[in-house]
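**Student:** This is the structure alone, sequence omitted:
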């Protein structure tokens, strides 16, 4: 039965959202001009709409912020190199996502070193995700063996399939590429309009320190942080930027954790280089002291780059969000349980710790948006910046052309927050039991939260209603999103054009 708007009207929509404050990266739209009419999964119009429509459902935002759906563009789900698949697959991971205000995830299809083609890898990931996703999803391709045929013939096919980004590693023996391989991929990606993501840490520095630590018997989880010092990230970040400058190729440096690395990125952006950066909530809130602890508990906080030891780094990263150094904030959600011999406890054998055997990564897909909102409440960033880095910029950077904005014609992906200090919301200390992932801990246990998404809406459907039973969506709601080319910083160096076009996305003939 239809719910009548305050004044008689004749045109019926699926959903009306009233009395909220719409947030964009540049503005706030207050009631009464902030009403949203949604029909057939799209935003039909925005404005003072009371009395113009009837609706199947009306939601009163009660003065809370109304933001675009969150886009988490760095998520590991059902990934082949997630040892033993002991954590989140698409079903549990995306269920957790919508409970935290995320409406689209971009996950990684992983090429093993032995894979001679990436096309079957993509097919397999489609099978893992189809009919098992509560939210919309897309894929990045992790390249660990960029052969000539893959770079020359298969990357263009990926672009046609709507996969317009690749991720490269400068560390991990099973994943890392040499500088020449990275340069060749950058050339191809530039020609195809793809974005290249780079995990920047100096593998040789890390290997040297790790050998010395093991010789001294220093193998507890805390030494993971010691083995990957800030200088290893700083050097690799500068080197990746230098390679991108040579090619004039857009890159995104993922999960930045240190102040110096952030400064390298800001300096490059000041030179108008097409450099983007990402950081994650763990680097805004947690310090390496978390890697200490009895009963191997420190393993819960092992990630790479590691948590840093100084509040100065945390403050610098918050400043980097505020001043635009960081294009996006992602979770880097990594689905490893703790209490399993195939999870974090891989690093504990016969009672002896081995930090190099601990799977790297932290869960965080559900807490990403609420943790960033804490920064709004603390005055570290504006609500407009919140929307920019969590919603709008991920859509623009990764070619999600119908996402990331509350505007007519866009997908009706919307999150409604409680009004701050609303009596309907009681602040709480987080426990893992409150979350919807399939992981047995959260690194943010006992952290206080003063807000949480009240409603999550995907293409006009309410999939999460915190006060109405929580999860309302289904694992078949999510759709694969074909992406277009990125809409942020693009190549601009005319000198590079004198020599780049000879390759046109192909590697040189002497490359094997």
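**Tutor:** Happy to help now that I have it. Since the structure is predicted, the reported quantities are computational estimates derived from the model, not experimental observations.
**Student:** Going by C-alpha atoms from here, please, whenever you check contacts or count neighbours.
**Tutor:** Fine.
**Student:** so residue 313 sits right up against residue 257, yeah?
**Tutor:** Yes. Using CA atoms under 8 Å, residue 313 is in contact with residue 257, at 7.3 Å.
**Student:** Neighbour count: those two, which is higher?
**Tutor:** The residue with more neighbours, out of residue 313 and residue 257 and counting by other CA atoms under 10 Å, is residue 257; that gives 26 against 21.
**Student:** In three-state terms, label the more buried one for me.
**Tutor:** Under the three-state scheme (DSSP: H, G, I helix; E, B strand; the rest coil), residue 257 adopts coil.
**Student:** tally of neighbours for the residue nearest to it when sequence neighbours are not counted?
**Tutor:** Computed as CA to CA, 6 or more residues apart in numbering, the closest residue to residue 257 that is not its neighbour in sequence is residue 283, at 5.7 Å. Residue 283 sits with 23 neighbouring residues when counted by other CA under 10 Å.
**Student:** so which strand or helix has residue 283?
**Tutor:** Counting by DSSP states H and E, the element that carries residue 283 is helix 282-285.
**Student:** Okay, helices next: where are they in the stretch 51-200 of the chain?
**Tutor:** Assigned helices in the stretch 51-200 of the chain, in chain order: 90-99, 119-129, 148-149, 155-160, 179-192 (criterion: DSSP state H, counting those that start in this stretch).
**Student:** One more to weigh against that first structure:
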């Protein structure tokens, strides 16, 4: 006769939302995992009454940058302490930032350095993507296969940025490793040569304000690189995931590939739903530097294209691409304290804490996507894409008790009320319709209207092969 273990926690009377359905019930937790789901569960040591409120899996932010080494004097404002603090307060319970290899550095050295940066700091669980910028024969033949086998089952390839980009032959080499070893390759798709040519012409004409960042990166440079990335993946016969897709022209390339039976996955981010090129500035003010990211935000018609892609399944993942550079000071958007040409402004915007609430508010409560689609995009699919499912991204027996209880009601985004270490948010003043009331990470409260520190409790997660990945 087996004895049911006592429940450490019961989340009672929940409207449970998963990627497949929504239903009412109680969630029983023991030793940090979901062990029972049902009606009228026995009492737990602790109880949370979620009556009238939606409960979703904790978010998986599968594309964020924390304490990533940068060329001096630039430095990211968020480390694993402040970054995972903001994640927890926004309903995200797993983050996957990047261990970035620099040219001349071994991939193993980059991973070891990143573990040192994370050690003892994280409040929620984390894994690492790799960034492969120097695919030497040793990296391709030894380091990368070994790291994939150890649980670093995804990596990012850049087609732009001088210190990170690979040429087509190098991309083919790296994709071949992904195919052989069952890893997921993420690709930043922008044409570096076109960007450089446009940037030089703009600078020669004295057009250096932040708003010209968008003119140096028109949609066609994303379209061409997306098409090329798809073609390279087709040649190797390997799935890829195109990150931070910004608008119609790249979307059309991905739809074409899907229609031809190719395994092309796609990600988008809040900046392509809630910002436009006008946020980079309508004049030569430097204020627009706050919203410089790549690809840049487009226009309202392209926002609608992105919403359609979220609704109809074009996009697999919704990530923040959190890149935490301060606006003021000497280490962020004003390197060495100076206003610089658009091409030298550190790329990226903060958004780890606001990702979930923005999509819940304007997507679910705005009638644009279903609650099930919200869970799929923010939790379940990222966990599947990067080898963490069903432990993460799921409310199911045996899954980690990573749960978010939602409060629906008006709230205004104020940077002063956020928990990252960045001195601004691009969404300042935006009205939301919901925010997490409670975040549980492996059954422990990390947010209940106040941050509840769990520094060092976040575990590193070695990952399996992506469950979206399939050899043909």
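**Tutor:** Alright, I've got the coordinates. A quick note: this is a predicted structure, and the numbers were derived from the prediction, not measured.
**Student:** And the TM-score between these chains?
**Tutor:** For this chain pair, the superposition-based TM-score is 0.96 by TM-score structural alignment, normalised by the length of the second structure; 466 aligned residues with a CA RMSD of 1.5 Å.
**Student:** related to what we said a few turns ago, matching residues in the second structure for the helix holding residue 283 of the first structure?
**Tutor:** The alignment of helix 282-285 of the first structure onto the second structure (TM-score structural alignment) covers residues 271-274.
**Student:** post-alignment, that stretch versus the first structure, mean distance?
**Tutor:** Stretch 271-274 of the second structure, aligned to the first structure and superposed, deviates on average by 0.6 Å (mean CA distance after the TM-score superposition for the first structure).
**Student:** Show residues contacting that stretch.
**Tutor:** Under the criterion CA atoms under 8 Å, 6 or more residues apart in numbering, residues 245, 246, 247, 297, 298, 302, 303, 304, 306, 307, 427 lie in contact with stretch 271-274 of the second structure.
**Student:** rerun that using 7 Å as the cut-off
**Tutor:** Under the contact criterion CA atoms under 7 Å, 6 or more residues apart in numbering, stretch 271-274 of the second structure has outside partners 246, 297, 303, 306.
**Student:** And stretch 192-211 of the first structure, by the same measure?
**Tutor:** The contact list for stretch 192-211 of the first structure (CA under 7 Å, 6+ apart) reads 156, 164-172, 186, 189, 227-228, 232-233, 235-237, 250-254, 485-486, 505.
**Student:** Could you identify the buried members of those?
**Tutor:** Those of these that meet the buried threshold are 156, 164-171, 186, 189, 227-228, 232-233, 235-237, 250-254, 485-486, 505, by 16 or more other CA atoms under 10 Å.
**Student:** The longest helix seen in the first structure maps to which residues in the second structure?
**Tutor:** Ranked by residue count under DSSP state H, the longest helix found in the first structure is helix 230-247. Alignment of helix 230-247 of the first structure against the second structure: residues 219-236, by TM-score structural alignment.
**Student:** got it, and stretch 180-193 of the first structure?
**Tutor:** The aligned range for stretch 180-193 of the first structure is 169-182, by TM-score structural alignment.
**Student:** do stretch 471-482 of the first structure as well
**Tutor:** Under TM-score structural alignment, stretch 471-482 of the first structure corresponds to residues 451-462 of the second structure.
**Student:** just how off-centre is that stretch within its chain?
**Tutor:** Average the C-alpha atoms of stretch 451-462 of the second structure, do the same for its chain, and the two points are 18 Å apart (CA atoms, centre = their mean, to the nearest Å).
**Student:** Residue 356 of the first structure - how many residues pack around it?
**Tutor:** Residue 356 of the first structure is flanked by 18 other residues according to other CA under 10 Å.
**Student:** now residue 150 of the second structure
**Tutor:** When neighbours are defined as other CA under 10 Å, residue 150 of the second structure has 12 of them.
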